[in-house]
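Chemist: generate coordinates for the sequence data below:
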Amino acid sequence: MNMNVAGIDVSYQTVTLVISQAGRMGKSREFKNTSQGHATLINRLRKAQVSRVGLEATGLYHLDLALDDAGLEVMVINPKAAKRFAEAMQTRTKTDAVDATLLAQFALRMPFEPWQRPDALALTIRACARRIAALNQLRTQTKNQLHAAEQTAATPDFLLADLQQSITQLDAQIEHLRQQVLDLIAADQDLQPTFELLISVTGIAAASAIQLLGKLLVLPHDMRAKQWVARAGLDPRQHQSGSSVNKKLRLSKAGNRYLRIALYMPALSAARHDPNVRADYRHLIERRGLKKIQAVCAIMR
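Modeler: You can find the predicted model right below:
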């Protein structure tokens, strides 16, 4: 294959680039992980006549968007797939340069699946959903700290008041962001029906629907049901070898763990409050012998 491809390893402060030309890997080059650094990197890709780029999912889209704007085909590689590929290549060291080389080899050798750019509204909702999730986690931590502080008489009143104030402020931030997202959804004639369909499902309220939309809207819209399940890592993984090894099916977890987190509480709520789902949940436990967590995961799927 004569196509020139590149692998990009993204870290907090730097971006490491390796270019494969005519099947030969070049030396690694490092750029700052800033808008100016991205522009310099893209100029280097253009000079090398690179047409395809492989990079590992980093949770941020700023570099992906910059590469897409430059007219380059981008493949966002699942971290677990990248790890398995490195093992297959018998890689013994791990550095940014080695990771970038492996990503370039992955893009060169494996079936290329181009990244589909989400629209601006999808990216906005995704960013808000992640911020709300982070604030919820901080709120839970603060409530746990307050509970622990209340268990001892040695805790001064001003510290308890400070923790209470932090919780109140976090509640206000979460509600403000949530309302901002709801306003964005209400203003979009295509997204509003999708949101209403989500919240019509037992167990999914507005808060859960926002989290789910934040994950699902940035995925390709032409995915089938089985692909959605696989992207969430909820597909069963079979482990069988010969006649002596036949382990029970387990979740692959080879997908987006944030999507699994967003599905967990709605599934648990539906298993308690929806008669049909509850009957299925009890059947899985009592007749199929599944553990409670396994049955909840089946409901998530």
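Chemist: from here on, just use CA atoms for contacts and neighbour counts.
Modeler: Fine.
Chemist: ranges for the helices of the chain?
Modeler: When assigned using DSSP state H, the helices of the chain occupy the ranges 35-47, 62-69, 79-88, 96-109, 120-149, 157-186, 191-199, 206-216, 225-231, 257-273, 275-286, 292-300.
Chemist: compare those helices and give me the one nearest Val18.
Modeler: helix 96-109 (5.6 Å; Cα to Cα).
Chemist: centre of the chain to stretch 111-131, how far?
Modeler: 10 Å (Cα atoms, centre = their mean, to the nearest Å).
Chemist: what do you get for stretch 76-89?
Modeler: Using Cα atoms, centre = their mean, the offset of stretch 76-89 from its chain centre is 16 Å.
Chemist: again with stretch 230-242
Modeler: 19 Å.
Chemist: pull out the buried residues from that stretch.
Modeler: Going by neighbour count (16 or more other Cα atoms under 10 Å), the buried part of stretch 230-242 is 230-236.
Chemist: list the contacts of the residue nearest to the spatial centre of the chain.
Modeler: For the chain, the residue nearest the mean C-alpha position is Asn256 (4.3 Å; Cα atoms, centre = their mean). Neighbouring residues of Asn256 by Cα atoms under 8 Å, 6 or more residues apart in numbering: 231-233.
Chemist: any chance of these in a markdown table, plus distance to Arg109?
Modeler: Shown next, in a markdown table, are those (distance: Cα to Cα, whole Å):
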| residue | distance to Arg109 |
| --- | --- |
| Arg231 | 22 |
| Ala232 | 25 |
| Gly233 | 24 |
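Chemist: what's the closest of the residues you listed to Arg260?
Modeler: Nearest member of the contacts of Asn256 to Arg260, counting by Cα to Cα, is Ala232, at 5.9 Å.
Chemist: from the buried residues of stretch 230-242, which single one is nearest Lys32?
Modeler: Arg231 (31.0 Å).
Chemist: if I look at the closest one, how far off is Leu177?
Modeler: Going from Arg231 to Leu177 by Cα to Cα, to the nearest Å gives 27 Å.
Chemist: could you give the number of residues near Gln227?
Modeler: 12 (other Cα atoms under 10 Å).
Chemist: repeat that for Lys291.
Modeler: Quick note: Lys291 (other Cα under 10 Å) scores 12 neighbours.
Chemist: ok, the one 3 residues further on next?
Modeler: The burial metric for Gln294, expressed as a neighbour count using other Cα under 10 Å, is 16.
Chemist: please apply the same query to Thr168.
Modeler: Neighbour number of Thr168 under other Cα under 10 Å is 12.
Chemist: find the nearest non-adjacent residue to Gly214, please.
Modeler: Counting by Cα to Cα, 6 or more residues apart in numbering, Arg126 is the residue found nearest to Gly214 once chain neighbours are left out, at 3.8 Å.
Chemist: list the contacts of the one you found.
Modeler: 211, 213-215, 217-218.
Chemist: to compare against the first, here's the next sequence to fold:
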Amino acid sequence: MAKRNTICAGIDTSKDKLDVALDGSSEELQVKNTAEGHQELVEWLKRHKVKRVGIEASGGYEQAAVAELRRQRFVVIVFQPIQVRAYATFHLQRAKNDKMDAALIAACTAAVKKIHPAPDPRLQPFAVHLTMIDQIKEDIAKLKNRLESCPDERIQKFWKEQIALLAKHRRAEFKALVAAIRKHRDLAARLDLIYSVGGSGLPTAVAILIRMPEIGQITREQAAALTGLAPYDDDSGKHVGARRIDGGRQRLRQALYTAALPASFRWNPQLMALYSRLIAAGKGHKRALVACARKLIVIINAVVARGTPWVAEPPRTASVSVT
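Modeler: Just a heads-up that it's a prediction; the model follows:
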């Protein structure tokens, strides 16, 4: 829990500017969202003896400011927009402008009781690179849809050439990303641990390494929640609703779900046994795959925490309760 004398600031981010407010104070600042503006921000925060800074994620426009603040050894909390909106709703605050948002984020920052360690700064450029690779894959899928619905042979040839070119670029970029990761001995070792798990192909292992820096340092429940694969209750009074997954990191969840299919049919005996039990119990294919994806990240988390490569365990005969 933060000490009462911890001075907190909140920053509302846009493409061109940063609005800054101090919690419990009328002091305000507005600077450009540039390197020069960030330096002015740092000097202002130091002058006001700020220790903790909250900033709302804003489509990547906050990243340069966050990096500079952490480099200057401020404790920085990056909030998701849903967190700030929930805090505003709780306090019945409906009015909205940039200055008010900065003050709201400052109050939200002061209310945080548990501060999580800052992520490894080496992973940020890797995350940008991986997102580009994912976007190329998405572009290929769009072009394939166009190809299927196109009756013109000349245009079909054009789309095929574009698909082949993008696929070539994607392979080259992924190879370059893996090479960049392997320049760091500790990251390479962690990647190999993740990759050792049956069903975790190299693309999946890279996605987990980059998009889940907490891997191996959290509980199995936290791992499932961060990936958006944890089932949540929907019960109230006499109503008992179906448990559903929600939230989490979308691109990471998609990577795990994609990996779960081949892992549950060929590569991982534990997941193969789990899938068979769930299908035999009347669960649908999709629910069974979600459970297998959740089990996969739990296994990977345990392997990284243990620090030794995965060894396939024989399937358990006892029934396991999975929803």
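Chemist: quick one: TM-score?
Modeler: For this chain pair, the superposition-based TM-score is 0.85 by TM-score structural alignment, normalised by the length of the first structure; 288 aligned residues with a Cα RMSD of 2.4 Å.
Chemist: looking at the second structure now, which of the contacts of Arg126 of the first structure still hold up?
Modeler: Compared against the second structure with both residues aligned by TM-score structural alignment, their matches' Cα atoms under 8 Å, the contacts of Arg126 of the first structure retain 214-215.
Chemist: and which of the contacts of Arg126 of the first structure is nearest Ala271 of the first structure?
Modeler: So of the contacts of Arg126 of the first structure, ranked by how close each gets to Ala271 of the first structure (Cα to Cα), first place is Gln211, at 19.4 Å.
Chemist: what about the residue opposite the closest one in the second structure once aligned, neighbour count?
Modeler: In the second structure, the residue paired with Gln211 of the first structure according to TM-score structural alignment is Ala207. Counted with other Cα under 10 Å, the neighbours of Ala207 of the second structure add up to 23.
Chemist: spatially, what comes nearest to Ala207 of the second structure if we skip its sequence neighbours?
Modeler: Leu252 (6.4 Å).
Chemist: what does the one you found align to in the first structure?
Modeler: In the first structure, Leu252 of the second structure lands on Leu259 (TM-score structural alignment).
Chemist: so what's that match up against?
Modeler: Residues in contact with Leu259 of the first structure (Cα under 8 Å, 6+ apart) are 212, 215, 232.
Chemist: and the first one, how many residues sit next to it?
Modeler: Burial of Leu212 of the first structure is recorded as 22 neighbouring residues (other Cα under 10 Å).
Chemist: one more: the second one?
Modeler: Burial of Lys215 of the first structure, expressed as a neighbour count using other Cα under 10 Å, amounts to 22.
Chemist: so what's it up against?
Modeler: 126, 258-259.
Chemist: out of the residues you listed, flag the one nearest to Thr155 of the first structure.
Modeler: Using Cα to Cα, the contacts of Lys215 of the first structure come closest to Thr155 of the first structure at Tyr258, 36.0 Å.
Chemist: which residue, neighbours along the chain excluded, lies closest to that closest one?
Modeler: Lys215 (7.6 Å).
Chemist: so how far is Asp235 of the first structure from that neighbour?
Modeler: 17 Å.
Chemist: and if you look at His147 of the first structure?
Modeler: Here the criterion is Cα to Cα. By it, His147 of the first structure lies 38 Å from Asp235 of the first structure.
Chemist: go on, Gly23 of the first structure?
Modeler: Per Cα to Cα, Gly23 of the first structure is found 35 Å from Asp235 of the first structure.
Chemist: can you pull the buried residues of stretch 46-58 of the first structure?
Modeler: 50, 52-58.
Chemist: nearest to Glu286 of the first structure, of these?
Modeler: Nearest member of the buried residues of stretch 46-58 of the first structure to Glu286 of the first structure, counting by Cα to Cα, is Ala57, at 39.7 Å.
Chemist: hang on, the closest one packs against Lys80?
Modeler: No. Look at Ala57 of the first structure against Lys80 with Cα atoms under 8 Å: they stay out of range, at 10.0 Å.
Chemist: roughly how far is stretch 32-45 of the second structure from the heart of the chain?
Modeler: 27 Å.
Chemist: near the aligned partner of Lys283 of the second structure in the first structure, how many residues? Count them for me, please.
Modeler: Matched to the first structure by TM-score structural alignment, Lys283 of the second structure sits across from Leu290. Per other Cα under 10 Å, the neighbour tally for Leu290 of the first structure reads 16.
Chemist: for the closest residue in space to Leu290 of the first structure that isn't next to it in sequence, give its distance to Lys215 of the first structure.
Modeler: Nearest non-adjacent residue to Leu290 of the first structure, counting by Cα to Cα, 6+ apart: Leu284, 5.7 Å away. According to Cα to Cα, Leu284 of the first structure and Lys215 of the first structure sit 28 Å apart.
Chemist: mind putting the contacts of Leu259 of the first structure into a markdown table with distance to Pro111 of the first structure?
Modeler: Output for those, formatted as a markdown table (distance: Cα to Cα, whole Å):
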| residue | distance to Pro111 of the first structure |
| --- | --- |
| Leu212 | 28 |
| Lys215 | 24 |
| Ala232 | 21 |
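Chemist: from those residues, pick the one nearest Thr16 of the first structure.
Modeler: Using Cα to Cα, the contacts of Leu259 of the first structure come closest to Thr16 of the first structure at Lys215, 27.2 Å.
Chemist: ok, Ala102 of the second structure touching Val20?
Modeler: Yes. Counting by Cα under 8 Å, Val20 is a contact partner of Ala102 of the second structure at 5.5 Å.
Chemist: okay, and the common contacts of those two?
Modeler: By Cα under 8 Å, 6+ apart, the residues touching both Ala102 of the second structure and Val20 are 10-12.
Chemist: which one (most neighbours) among those?
Modeler: Gly10 (30 neighbours).
Chemist: if I pick that residue, what's in contact with it?
Modeler: Per Cα under 8 Å, 6+ apart, neighbours of Gly10 of the second structure: 20-23, 53-55, 102-107, 109.
Chemist: what subset of the residues you listed is buried?
Modeler: 20-23, 53-55, 102-107, 109.
Chemist: tell me which of these is nearest to Leu177 of the second structure?
Modeler: For those, the nearest to Leu177 of the second structure is Ile55 (28.7 Å; Cα to Cα).
Chemist: just give me the match in the first structure for the closest one.
Modeler: Using TM-score structural alignment, Ile55 of the second structure pairs with Leu55 in the first structure.
Chemist: from Thr124 of the first structure, how far off is Leu60 of the first structure?
Modeler: 12 Å.
Chemist: to clarify, my last question referred to Asp183 of the first structure.
Modeler: Asp183 of the first structure is 12 Å from Thr124 of the first structure, by Cα to Cα.
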